[in-house]
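In: Sequence and predicted structure, then a few things I'm wondering about:
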Amino acid sequence: MTNKSGNDGKNYLIPIIIIGVMFFAIGFALGINSYLIPLLNSSLGISSTESYLVLAATFSAFLLFGYPASLVIGKIGYKKTMALSFLMFALGFYLFIPSAKNESLVLFLIASFISGMGNTFLQASVNPYITILGPIESAAKRMSIMGIANKLAWPIAPLFLALVIGKNVEDVQLVDINLPFMIIIGVFLLLGVIALLAPLPEVKAAGEDEDSVDDCPYAANKTSIWQFPHLLLGVLALFLYVGVETISLGTLVDYATSLGLANAEYYAWIAPIGMVIGYICGVLFIPKFITQDQALRICAYLALFGSVMTVAVPEQYSIYFIAFMALGCSLMWPALWPLAMTDLGKFTKAGSSLMVIAIVGGAIIPTAFALLKDSFGAQNAYMICIPCFVYILYYGVSGHKIRS
């Protein structure tokens, strides 16, 4: 899979910067949930399982709109789809205000679902775009750069909310979120305008045009997206990965609160720091020193170590081992996308839609985590991550090589 936009490497800088801002916006929007979960838990007096439904509502949009998003991209192109996604974000964020006023969990879930729609359309646009913007061999390097922008935004969201509100999370009332959300709405509407006017060339993967199938011989004789086993196994790997990454990023404030740690919102930085370290390594070492599949295997081992230690050590220390889980997660997304999307040719957009649908793992696995937390305690609930990382290791070892 190669870039078909006609650009050479020296013209990639501006598009990469613009797409990086959009990856930051994705992370910021998802990071809001890590603040809302403990807030809803205390303000509405609901269980952990109920408060984690906010995450489920956000990520369930990927299941319903992953494929429609690919159709929209095919109709209006990547750039206009990006702009449309920010409008969806703004609408979802606006609905958080009446949700807080009415103290309604149902309204919060609706608002989260609509913002999740925006996230679906934006991720469906930016992930394949950055993957095919240059050579496939260095796609993980570009995705690592995007990951730094994305993961730094996760802890900035709760920190921004805390700074604007001016209270510790345990003292916040629901109506206190009105001002920061009005600011966020304005910023996301501005980003939509920037996306629409930005100098982003339309790009295509090799063989994506029906009349250029010779550019991708492997896909030339295929008649269905289901004939690509390396893609289908990669979709499952991405499903599991998004779930465990969301746990490592989205549960820290809640876990710190359950441990009785002061200024719980500051613990949101533990996972992003681990991830950014991993992304920097990806930028420096891929593909010059290690391949994308080697990076995936190394990260799977690190994540397994972190998840086992998070469960096994005394709980007052366990929260810090989530950094190893996050470090392991860092290069999984940058490696999984190009490994699964290689040689899809004319099925590139369809493959991308399946990968986006797999992001629904961020709804299902954290919800299962919350159920385990209510039944067995927060520390033991992290055990759910272990089998997920085992499968991702399998995909990095042999699953990505399977061809029909």
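Out: It's in.

In: only C-alpha atoms for contact and neighbour calcs from this point on.
Out: Will do.

In: residues contacting L30?
Out: W154 (Cα atoms under 8 Å, 6 or more residues apart in numbering).

In: I figured N33 hits T251, correct?
Out: No: using Cα atoms under 8 Å, N33 is not in contact with T251, being 9.2 Å away.

In: Second structure follows, compare the two:
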Amino acid sequence: MTDDSSTPAAGATSAGRYALPLVLIVSLFFLWGTANNLNDVLIAQFKKAFVLSDFGAGLVQSAFYLGYFLIAMPAGIYMRRFGYKSAVIFGLVLYGIGALLFWPAAQNATYGMFLFALFVIASGLAFLETSANPFVTLLGPPETATRRLNLAQAFNPLGSLAGIQIGQHFILSSIDRTPDQLAAMTASARTAYLLGETRAVQWPYLFIGLAVLGWAVLILMTSFPKIAVPTEAPSKASEGGALRHLLGDKSFVGALFAQFFYVGAQVGVWSYTIRYVQANMHGTSARDAANFLTAELVCFMVGRFAGAGLMKYIAPVRLLALFAVINVGLTLYAVLLPGLSGAYALAACSFFMSVMYPTIFALGVQGRSDDQRKLGSALLVMTIIGGAVLTALMGAVSDHSTMATAMLVPMGCFAVIACFAWQQRRLKGSAA
């Protein structure tokens, strides 16, 4: 029996019982935002510290999102067996251990060990996301679930901004060496420079790891009420039946594809913003280029709150379609006009990306039985593998062409999301 199975909430008394758990859940959105966007800094840092190609540096995201893909389903099964609170604690412990592994990885200057540490962090985040997203959709009327999840996710960019600021001020240096400059250095000077860049990650990740483990202890000591589960059609008799039901549902399968391409687009744009700026605005240091990434995250955060407000007046699926079409145009602009204006277009793109993940997620799990919701949540989190696949694809395109050309990949992703929104309107009727 889980610790959060099924007592319906009602009125102000129930809302009060959920106050502290909601604060703790919102903190999880902040924590995984920090981890996700520190990766955007790590790509630039590891490219410099280990002298990597764009494709090689992009493996940061590949290792990270592979963890999501492989662990999301076990996380969903664990959550069904032991409950939301236990899944959250287990995820935080994995997150903290992964962050602490950065210290020995930096001491040994081993890129492969860094990738393993990122995999462990992502495994923990898979537990957190699989639990937190469906939790939020249950805390209120079903008809406002999408708007509620958008509002909760609005706190995620605060963590993202914190991650970028940590990376910009405590990891990235203002000293960038060109290949010719590195070649001109003595062997000892070059080794010292590269080792210093590698070890810049140690203290930030040590503090993050300790903070996350401390938060796990806090949640362990907090009493959680039972989560309200709305009355729905009976669930399938078995997990296999629920899976067959979901995979036979065009609406849900469409959400899986849309989420895969959305995460690929978001991660790809943010991962390579620093590289895009440096490639097209010559003489810009990685630290200065990170200001554009900060601007993107501010736009993203504003978009989350604005999107939640707009959904009072515009159906979520219509807003999703509009924002996806706008982003096709913005990414195409960044391809055709690389430089300062292209970088501004990418920053604006983040405003319109803001509603996509929670809207697609909510459309995927909306109106389903509890078993289907939990299983569907795990499957939707698995689609985060798009961040690994499509970011690596962007790196390969950049290595063989230009970083501006690589922005064709997210442009195609936004086109897929626009098609998904159109499909949802057809399936749900003109009211959607």
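Out: Structure received. Note that the structure is a prediction, hence the values are computed from the model and not measured.

In: returning to what we had before: who's more crowded, N33 and T251 of the first structure?
Out: Shown here are N33 of the first structure and T251; by other Cα atoms under 10 Å, T251 has more neighbours (27 against 23).

In: Contacts only, for that one.
Out: So T251 of the first structure contacts S34 (Cα under 8 Å, 6+ apart).

In: if we go to 10 Å?
Out: Applying Cα atoms under 10 Å, 6 or more residues apart in numbering to T251 of the first structure gives the contacts 33-35, 37-38, 52, 245, 257, 267-268, 271, 322, 366, 369-370, 378, 382.

In: again with F29 of the second structure
Out: So F29 of the second structure contacts 125, 128-129, 132-133, 152-160 (Cα under 10 Å, 6+ apart).

In: mind checking how far the aligned residue in the first structure for it is from G147 of the first structure?
Out: Using TM-score structural alignment, the partner of F29 of the second structure in the first structure is F23. Remark: distance between F23 of the first structure and G147 of the first structure (Cα to Cα, to the nearest Å) = 7 Å.

In: Spit out the residues that contact these two alike.
Out: Counting by Cα under 10 Å, 6+ apart, the residues touching both F23 of the first structure and G147 are A153.

In: Give me the neighbour count for I175 of the second structure.
Out: Under the criterion other Cα under 10 Å, the count of neighbours that I175 of the second structure has is 11.

In: What about the contacts of F29 of the second structure, which one has the most neighbours?
Out: L125 leads these on contacts (other Cα under 10 Å) with 34 neighbours.

In: give me the element the residue nearest the centre of the first structure is part of.
Out: Closest to where the C-alpha atoms of the first structure average out (Cα atoms, centre = their mean) is V242, at 6.3 Å. V242 of the first structure is part of helix 229-250, with elements assigned from DSSP states H and E.

In: on that earlier part again, looking at the alignment, what corresponds to the residue nearest to the centre of the first structure in the second structure?
Out: Per TM-score structural alignment, V242 of the first structure is aligned with V263.

In: And for L259 of the first structure, the neighbour number?
Out: 15.

In: How about V193 of the first structure?
Out: 16.

In: residue in the second structure matching it?
Out: Checking TM-score structural alignment: V193 of the first structure goes with V217.

In: What segments of the second structure are strands?
Out: With DSSP state E as the definition, the second structure shows no strands.

In: Excluding chain neighbours, give the residue nearest to V72 of the first structure in space.
Out: Excluding the flanking residues, the one nearest V72 of the first structure by Cα to Cα, 6 or more residues apart in numbering is T81, at 6.9 Å.

In: Let me see the contact set for the residue mapped onto that neighbour from the second structure.
Out: Aligned by TM-score structural alignment, T81 of the first structure pairs with A87 of the second structure. By Cα under 10 Å, 6+ apart, the contact list for A87 of the second structure reads 75-81, 124, 126-132.

In: From L195 of the second structure, how far off is Q45 of the second structure?
Out: 12 Å.

In: Identify the single longest helix in the second structure, thanks.
Out: helix 19-49 (DSSP state H).

In: Give me the buried stretch members for that helix, please.
Out: Neighbour-count burial for helix 19-49 of the second structure flags 21-22, 24-49 (criterion: 16 or more other Cα atoms under 10 Å).

In: Could I get the full set of helices for the stretch 301-404 of the first structure?
Out: For the stretch 301-404 of the first structure, helices defined by DSSP state H, counting those that start in this stretch occupy the ranges 315-330, 332-341, 348-357, 361-376, 378-381, 385-397.

In: Likewise for the stretch 151-300 of the second structure?
Out: 156-170, 179-184, 187-198, 202-220, 239-247, 250-271, 273-280, 286-310.

In: quick one: buried residues of the fifth one?
Out: What that stands for is helix 239-247 of the second structure. Quick answer for helix 239-247 of the second structure (16+ other Cα under 10 Å): 242-243, 246.

In: Average offset of the longest helix of the second structure relative to the first structure?
Out: Helix 19-49 of the second structure, aligned to the first structure and superposed, deviates on average by 1.2 Å (mean Cα distance after the TM-score superposition for the first structure).

In: Also compute the angle for that helix relative to helix 187-198, please.
Out: Counting by axes from the mean of the first three to the mean of the last three Cα atoms, to 10 degrees, helix 19-49 of the second structure points 160 degrees away from the direction of helix 187-198.

In: how about F65 of the first structure, what's its partner in the second structure?
Out: F65 of the first structure maps onto I71 in the second structure, by TM-score structural alignment.

In: tally of neighbours for its match?
Out: Neighbours around I71 of the second structure, by other Cα under 10 Å: 23.

In: how many other residues sit next to the spatially closest residue to it that is not a sequence neighbour?
Out: Excluding the flanking residues, the one nearest I71 of the second structure by Cα to Cα, 6+ apart is S123, at 5.7 Å. Using other Cα under 10 Å, the number of residues around S123 of the second structure comes to 28.
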